[in-house]
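S.K.: Model the structure of this input:
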Amino acid sequence: MTITPNKIPPQSQDRQPALESEMTPRPEYDDPNYKGSGKLQDKVALITGGDSGIGRSVAVYYAKEGADVAIVYLDETNDAKETQKAVEDLGRRCLLIEGDIRNESFCHEAVQKTIDEFGKLDILVNNAAEQYYEPSIEDIDSARLGSIFATNIFSMFYFTKAAMPHLKEGSTIINTTSINAYKGNASLLSYSTTKGAILAFTRSLSQPLIEKGIRVNGVAPGPIWTPFIPDAFGGDDVSNFGKQVPMQRPGQPKEVAPCFVFLASEDSSYMAGQVLHPNGGVVVGA
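M.R.: Down below sits the predicted model:
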């Protein structure tokens, strides 16, 4: 059953990134009724932030569709191993790559490890991000600004550059942006700004890569119950999370992952530079 806002108790975590294993209730990353049909059979996907939240769900759904996956994460090893087990239980391989995506050298190493393990790369999912609650612009210092841009947008440049020599016609790149790129969010100023940059990156990158037969698209989730929430908000604010959208509840990762399947598969063969909006019914501009 999909959770509703009043079933989320007040909670917080004193680490960034937060751990999915310590969330109450646990996010729902898999729908047992979802049956794969080989849409990504024998493809290889690299997913940043694949240890938990949306990234974990994408890894599981890709495995259901026949793909092997490499997941990149910072230091949430237990969460990453849980994702790995879920993928392997579906009969696919899952490579764990731990490191800091703010470091360009690491991003290149992660891509190379994927190639060394699987022999190719078909799908790049730029999903990892960090987020901070900021009541005022005065709360944002240069260190935080540098960190959030390095994690949320610079890493997408790093991974895409590293992946390009290995991508071929039919490959796909999918970037996770946010509803906040369209609506803005006064209390998530730095995060929302990076997500706007990701939207521009997605649209701009898509155009020259069309000539290479590589499609670039994005997904802009609304309020989704992931480890982002207890580490960014915490306390009573968490129990109200998601009530602001027309559906009056937070979404689950499993409600977002099918968008990534669609954009990675031939079902979206006539789409490039576009963004899908699993956001609980909020109508946003193009």
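
S.K.: going forward, measure contacts and count neighbours with C-alpha atoms only.
M.R.: Noted.

S.K.: Check which helix or strand N279 maps to.
M.R.: For N279, there is no helix or strand it lies in under DSSP states H and E.

S.K.: Assign the nearest residue to Q41 once chain neighbours are set aside to helix, strand or coil.
M.R.: Using C-alpha to C-alpha, 6 or more residues apart in numbering and skipping the chain neighbours, the partner closest in space to Q41 is G66 (4.0 Å). Look at G66: counting by DSSP: H, G, I helix; E, B strand; the rest coil, its state is coil.

S.K.: I'd like to know how far G66 sits from F118.
M.R.: Look at G66 and F118: by C-alpha to C-alpha, to the nearest Å, they are 14 Å apart.

S.K.: can you give me the strands in the stretch 51-200 of the chain?
M.R.: For the stretch 51-200 of the chain, strands defined by DSSP state E, counting those that start in this stretch occupy the ranges 68-73, 94-98, 123-126, 172-176.

S.K.: Distance to V58 and mean neighbour count for the ones you listed - can I get that in TSV?
M.R.: Converted to TSV, those look like this (distance: least, C-alpha to C-alpha, whole Å; neighbours: other C-alpha atoms under 10 Å):
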stretch	distance to V58	mean neighbour count
strand 68-73	10	26
strand 94-98	12	22
strand 123-126	9	27
strand 172-176	11	25
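
S.K.: which one of the ones you listed lies closest to K81?
M.R.: Closest approach to K81 among the strands of the stretch 51-200 of the chain is made by strand 94-98 (7.8 Å; C-alpha to C-alpha).

S.K.: Report how many residues lie close to L167.
M.R.: L167: 20 surrounding residues under other C-alpha atoms under 10 Å.

S.K.: which residues sit in contact with it?
M.R.: By C-alpha atoms under 8 Å, 6 or more residues apart in numbering, the contact set of L167 is 121-122, 214.

S.K.: Closest one to M1 out of these, please.
M.R.: Nearest to M1 among the contacts of L167 is D122, at 33.4 Å by C-alpha to C-alpha.

S.K.: gap between the residue nearest to Q41 and A162?
M.R.: Distance from G66 to A162, by C-alpha to C-alpha: 24 Å.

S.K.: ok, the two, which is more surrounded?
M.R.: The residue with more neighbours, out of G66 and A162, is G66; 22 against 19, by other C-alpha under 10 Å.

S.K.: Before we compare anything, build this one as well:
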Amino acid sequence: MTDQYKMQNPLTQYPATDFPKQHQPAPGVQAEMRPVPDCGEKSYRGSGRLQDRKALVTGADSGIGRAAAIAYAREGADVALSYLPDEQQDAEEVAKLVEQAGRKAVLLPGDISQEAFSKKLVADAHKALGGLDILALVAGKQVAVEDVADLSSEQFRKTYETNVFALHWITQAALPLLPAGASIITTSSIQAYQPSPNLLDYASTKAAIIAYTRALAKQVAAKGIRVNCVAPGPIWTPLQICGGQPQDAIPTFGQQTPLKRAGQPAELAGVYVYLASQESSYVTAEVHGVTGGNHLG
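M.R.: Sure, this is the predicted structure:
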């Protein structure tokens, strides 16, 4: 891809061939995936839609978070990058791309499933950026388990801490710092609407995120802060090869959608930009699906 804005057939915009089976220990390194996901490194071009904005992006090292961070920088925003320490290699690549766009990148490694770190993350991002007006909460944990009897309390708890509790802690810490006009963007999934039987814990967290988003949007509307949600379908990210999908499902991942292929993170960047920008000034408490045709609901 050299320009994702050029008109083309979405069926063939990205290859629809089988992915090779592959596994990495969580959280995974995007640079070692085959094929490496497209996060817009070469294809996203900005137009000043977020000039001088200040964004905190979780899961910013790879996948959808990486795509959002790159897009925000190319639209004119400074970006604080939240990621796990094991993802340093990917995060440093994103930081370079942000800086190449002429914007400030702040690297903030740590585990958002820990309340103390989540709150410190917000304070550190606010201080380093000199403000904060975009929260893009993308980081998530997904591990497939075929039988509920094998779903441990440890995994169930960790999935909720990463996907739901962290969202709450970060939002709670950020709200006193956000000005009118700020935007909070959460990340759910088609799994909230069409849950897979082997993603019991993950799917239920994604349903919780939608309810949290809509309730929060109504609570903070009077402050002039908007809250919206993105619900991806099958997107090719490290989440899938670190236990998010069974090995046998990886080769044909995403091919069951009407567009007959998995999505790429770059294909979500525009939605995260739109919801952060003033173009969506009358949009709040909404869920935006990017699913390849497997519609929400």
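
S.K.: After superposition, what is the TM-score?
M.R.: TM-score of the superposed chains, computed with TM-score structural alignment, normalised by the length of structure 1, equals 0.96; 284 aligned residues with a C-alpha RMSD of 1.2 Å.

S.K.: now the strands of the stretch 51-200 of structure 1 in CSV, with distance to F106 of structure 1?
M.R.: Below are the strands of the stretch 51-200 of structure 1 laid out as CSV (distance: least, C-alpha to C-alpha, whole Å):
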stretch, distance to F106 of structure 1
strand 68-73, 10
strand 94-98, 9
strand 123-126, 14
strand 172-176, 19
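
S.K.: for structure 1, what spans make up the helices?
M.R.: For structure 1, the helices defined by DSSP state H occupy 53-64, 77-88, 104-118, 142-149, 155-163, 180-183, 189-210, 228-232, 236-239, 257-264.

S.K.: Out of these, which is the most enclosed?
M.R.: Mean neighbour count (mean count of other C-alpha atoms under 10 Å) peaks for helix 53-64 among those, with a mean of 28.

S.K.: whereabouts in structure 2 does it align?
M.R.: The aligned range for helix 53-64 of structure 1 in structure 2 is 63-74, by TM-score structural alignment.

S.K.: Please give the centre-to-centre distance between that stretch and its chain.
M.R.: Relative to its chain's centre, stretch 63-74 of structure 2 lies at 9 Å (C-alpha atoms, centre = their mean, to the nearest Å).

S.K.: Likewise for stretch 164-176 of structure 2?
M.R.: That offset, for stretch 164-176 of structure 2, works out to 16 Å (C-alpha atoms, centre = their mean).

S.K.: To which residue of structure 1 is S152 of structure 2 aligned?
M.R.: Aligning on TM-score structural alignment places S152 of structure 2 opposite D141 in structure 1.

S.K.: whoops, I mixed them up, V164 of structure 2
M.R.: In structure 1, the position corresponding to V164 of structure 2 is occupied by I153, as judged by TM-score structural alignment.

S.K.: Can you name the residues that contact that match?
M.R.: Here I153 of structure 1 is in contact with 194-195, 197-198 (criterion: C-alpha under 8 Å, 6+ apart).

S.K.: and the closest residue to T162 of structure 2 other than its chain neighbours, how many residues sit next to it?
M.R.: In this structure, T162 of structure 2 finds its nearest non-sequential neighbour in S113, 4.6 Å apart by C-alpha to C-alpha, 6+ apart. Neighbour count of S113 of structure 2, defined by other C-alpha under 10 Å: 22.

S.K.: for R66 of structure 2, what are its contacts?
M.R.: Applying C-alpha under 8 Å, 6+ apart, one finds that R66 of structure 2 lies in contact with 39, 59-60, 94, 265.

S.K.: I misspoke; the intended subject was L108 of structure 2.
M.R.: Residues in contact with L108 of structure 2 (C-alpha under 8 Å, 6+ apart) are 80-83, 121, 124-125.

S.K.: how about 6 Å then?
M.R.: Shown in contact with L108 of structure 2 (C-alpha atoms under 6 Å, 6 or more residues apart in numbering): 81-82.

S.K.: Return the residue of structure 1 aligned against it.
M.R.: By TM-score structural alignment, L108 of structure 2 lines up with I97 in structure 1.

S.K.: What distance do you get for its match to I71 of structure 1?
M.R.: Plainly put, I97 of structure 1 is 6 Å away from I71 of structure 1 if you go by C-alpha to C-alpha.

S.K.: before we move on, what about L90 of structure 1?
M.R.: According to C-alpha to C-alpha, L90 of structure 1 and I71 of structure 1 sit 16 Å apart.

S.K.: ok, the closest residue to K104 of structure 2 other than its chain neighbours to G131 of structure 2 distance?
M.R.: In space, and not counting its chain neighbours, K104 of structure 2 is closest to D78: 4.8 Å by C-alpha to C-alpha, 6+ apart. According to C-alpha to C-alpha, D78 of structure 2 stands 10 Å off from G131 of structure 2.

S.K.: Please name the residues that touch the residue positioned nearest the centre of structure 2.
M.R.: Centroid check for structure 2 by C-alpha atoms, centre = their mean gives V138 as the closest residue, at 2.9 Å. For V138 of structure 2, the contact set (C-alpha under 6 Å, 6+ apart) comprises 58-59, 65, 187.

S.K.: Recalculate using a threshold of 7 Å.
M.R.: Counting by C-alpha atoms under 7 Å, 6 or more residues apart in numbering, V138 of structure 2 makes contact with 57-59, 65, 186-187.

S.K.: and these as JSON lines, adding distance to R214 of structure 2?
M.R.: What follows is the contacts of V138 of structure 2, written out as JSON lines (distance: C-alpha to C-alpha, whole Å):
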{"residue": "V57", "distance to R214 of structure 2": "20"}
{"residue": "T58", "distance to R214 of structure 2": "20"}
{"residue": "G59", "distance to R214 of structure 2": "22"}
{"residue": "G65", "distance to R214 of structure 2": "21"}
{"residue": "T186", "distance to R214 of structure 2": "10"}
{"residue": "T187", "distance to R214 of structure 2": "12"}
